[in-house]
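K.L.:
generate coordinates for the sequence data below:
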Amino acid sequence: MRKQYNLWAFYLILVCFGLATYSLYSNMKNTWLIAPPNYILLIISLIALILGIVGFKDKRNWWTKTRSWLTVILSSLTTVGLFLVVSFTLFFSSVGANEHIKTVSSTDGNYTIDFYRFDAGAAGSFGVRGELNGPLWFKKRIYLQHNVEQVQAEWKNNDKVSINNHILKLDEGDTYGYQ
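P.N.:
Just a heads-up that it's a prediction; the model follows:
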């Protein structure tokens, strides 16, 4: 089993790196966030780092040695990057506090939207953000309006919602406030 540590660590860090990259992409493009939270990715990258270090004991050929070095380097960089992201998020989440306003569900229960009020104080603006909940931890940001403190949401039918007089057709993937 010890001979397989560097192989498992290599696969684990590739998956972790891919999920972290997709997490960054989905936050920039406001698509469905299917990656687990960043602290889970940090734990996975730490496990890959430990397995990669243990995998140095496997010295069968040049490929296993190279894979061990590659795994340790990738997992170290990913761990440091994710640690900075998690630290940054924890630090600045207290500055621009998000306050949960309310949760609304469609009449048939297929869609659930969480609304948050954000206020960055002197560091930025304030407004309202709406996130559509998916299965597991999946979320999609669908509504963003600055300089507003309240939100009025009314379901027109099972797939259409009016948020502050802006109609969103959720079955067609409509969003408001995001490019």
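
K.L.:
rest of the way, CA atoms for contacts and neighbours
P.N.:
OK.

K.L.:
for the helix ranked longest in the chain, packing partners?
P.N.:
Counting by DSSP state H, the longest helix found in the chain is helix 62-93. When contacts are defined as 3 or more CA pairs under 8 Å, 6 or more residues apart in numbering; DSSP states H and E, helix 62-93 sits against helix 5-29, helix 38-54.

K.L.:
could you check the angle helix 38-54 makes with it?
P.N.:
Per axes from the mean of the first three to the mean of the last three CA atoms, to 10 degrees, the angle that helix 62-93 makes with helix 38-54 is 150 degrees.

K.L.:
and for comparison, fold this next one:
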Amino acid sequence: MAETVFPQAGAPAARPGGPIQLAGQGGVPRLTLVSHKLCPYVQRVAIVLAEKGLPYERIYIDLAHKPRWFLELSPLGKTPLLKVETGTGDAHVVFESAVIAEFLEDVFSHPMHPVDPLARAGHRGWVEVASSILNGIARLYGARDAEVFEREWQGLRAAFERVEAELSQAGRRPYFGG
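P.N.:
Just a heads-up that it's a prediction; the model follows:
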């Protein structure tokens, strides 16, 4: 199943002097997000695409029955994948949600990270903390018994408390960066 997602009016173009020759309207390449409906990592990419106002097509696959074309594109056999069709007619595949988000950050306007390198590194570190939390949630769902469930629950609770403590510093609440 596929759907085309259009942002609100005024979609941004690529940053001037960007590293790739772009195609499409307004200098935006054709973007296709290969997705699974329940994948939180896909949602990370969808949020970045929405925040940057980028149009894209979204194709859903069943991870229990991965299509051959998907396995040929995905080195890890996981979602998300972002297909990027450039102005040269080339199609490239970017995989792993954090890498896709950084690609979108590097290429398109409306930065989501601070300009200051130390602050930006801090943001990227907290993205990794979020990934760790998502992995903890998956382990919680897959707990084989009450003891494992409790251990995972306590680990998640500590992780969320750490995030809340960080957000409460320097008036960051409710988001990192504002």
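
K.L.:
could you get me the TM-score between them?
P.N.:
Scored against TM-score structural alignment, normalised by the length of structure 2, the superposed chains reach a TM-score of 0.24; 80 aligned residues with a CA RMSD of 5.9 Å.

K.L.:
which parts of structure 2 are strands?
P.N.:
Along structure 2, the segments classed as strands by DSSP state E run 2-5, 30-35, 56-60, 81-85, 91-95.

K.L.:
closest one to L73 of structure 2 among the ones you listed?
P.N.:
strand 91-95 (7.0 Å; CA to CA).

K.L.:
and T89 of structure 1, how far is that from F83 of structure 1?
P.N.:
Per CA to CA, to the nearest Å, T89 of structure 1 is found 10 Å from F83 of structure 1.

K.L.:
between these two, which one's more packed in?
P.N.:
F83 (17 against 13; other CA atoms under 10 Å).

K.L.:
was I right about that one contacting L42?
P.N.:
Yes. Using CA atoms under 8 Å, F83 of structure 1 is in contact with L42, at 6.7 Å.

K.L.:
quick check: angle from the longest helix of structure 1 to helix 5-29?
P.N.:
40 degrees.

K.L.:
and H100 of structure 1, that's in a strand?
P.N.:
Yes. According to DSSP: H, G, I helix; E, B strand; the rest coil, H100 of structure 1 belongs to a strand.

K.L.:
how about it: what's its closest non-neighbour residue?
P.N.:
Of all residues not flanking H100 of structure 1 in the chain, Y116 sits nearest, at 4.4 Å (CA to CA, 6 or more residues apart in numbering).

K.L.:
may I see the buried residues of whichever helix or strand that neighbour is part of?
P.N.:
Assigned by DSSP states H and E, Y116 of structure 1 belongs to strand 112-119. Across strand 112-119 of structure 1, burial judged by 16 or more other CA atoms under 10 Å covers I113, D114, F115, Y116, R117, F118, D119.

K.L.:
any chance of those in CSV, plus distance to E131 of structure 1?
P.N.:
What follows is these, written out as CSV (distance: CA to CA, whole Å):
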residue, distance to E131 of structure 1
I113, 5
D114, 5
F115, 6
Y116, 8
R117, 12
F118, 13
D119, 17
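
K.L.:
follow-up on the earlier one: just send the helices and strands packed on helix 62-93 of structure 1 back as TSV, with mean neighbour count and distance to I167 of structure 1 too.
P.N.:
What follows is these, written out as TSV (neighbours: other CA atoms under 10 Å; distance: least, CA to CA, whole Å):
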stretch	mean neighbour count	distance to I167 of structure 1
helix 5-29	18	21
helix 38-54	21	32
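
K.L.:
to R129 of structure 1, which of these lies closest?
P.N.:
helix 5-29 (13.6 Å).

K.L.:
against which helices or strands is that closest one packed?
P.N.:
By 3+ CA pairs under 8 Å, 6+ apart, helix 5-29 of structure 1 packs against helix 38-54, helix 62-93.

K.L.:
how near is V128 of structure 1 to N38 of structure 1?
P.N.:
23 Å.

K.L.:
next one: I142 of structure 1
P.N.:
Counting by CA to CA, the gap from I142 of structure 1 to N38 of structure 1 is 21 Å.

K.L.:
over to S23 of structure 1?
P.N.:
Taken as CA to CA, the span from S23 of structure 1 to N38 of structure 1 is 8 Å.

K.L.:
do the same with S105 of structure 1
P.N.:
Taking CA to CA as the measure, S105 of structure 1 and N38 of structure 1 are separated by 27 Å.

K.L.:
F10 of structure 1 now?
P.N.:
19 Å.

K.L.:
over to L46 of structure 1?
P.N.:
L46 of structure 1 is 12 Å from N38 of structure 1, by CA to CA.

K.L.:
one more: I163 of structure 1?
P.N.:
30 Å.

K.L.:
then C16 of structure 1?
P.N.:
From C16 of structure 1 across to N38 of structure 1, the span is 10 Å (CA to CA).

K.L.:
before I go, just wanted to say thanks for your time.
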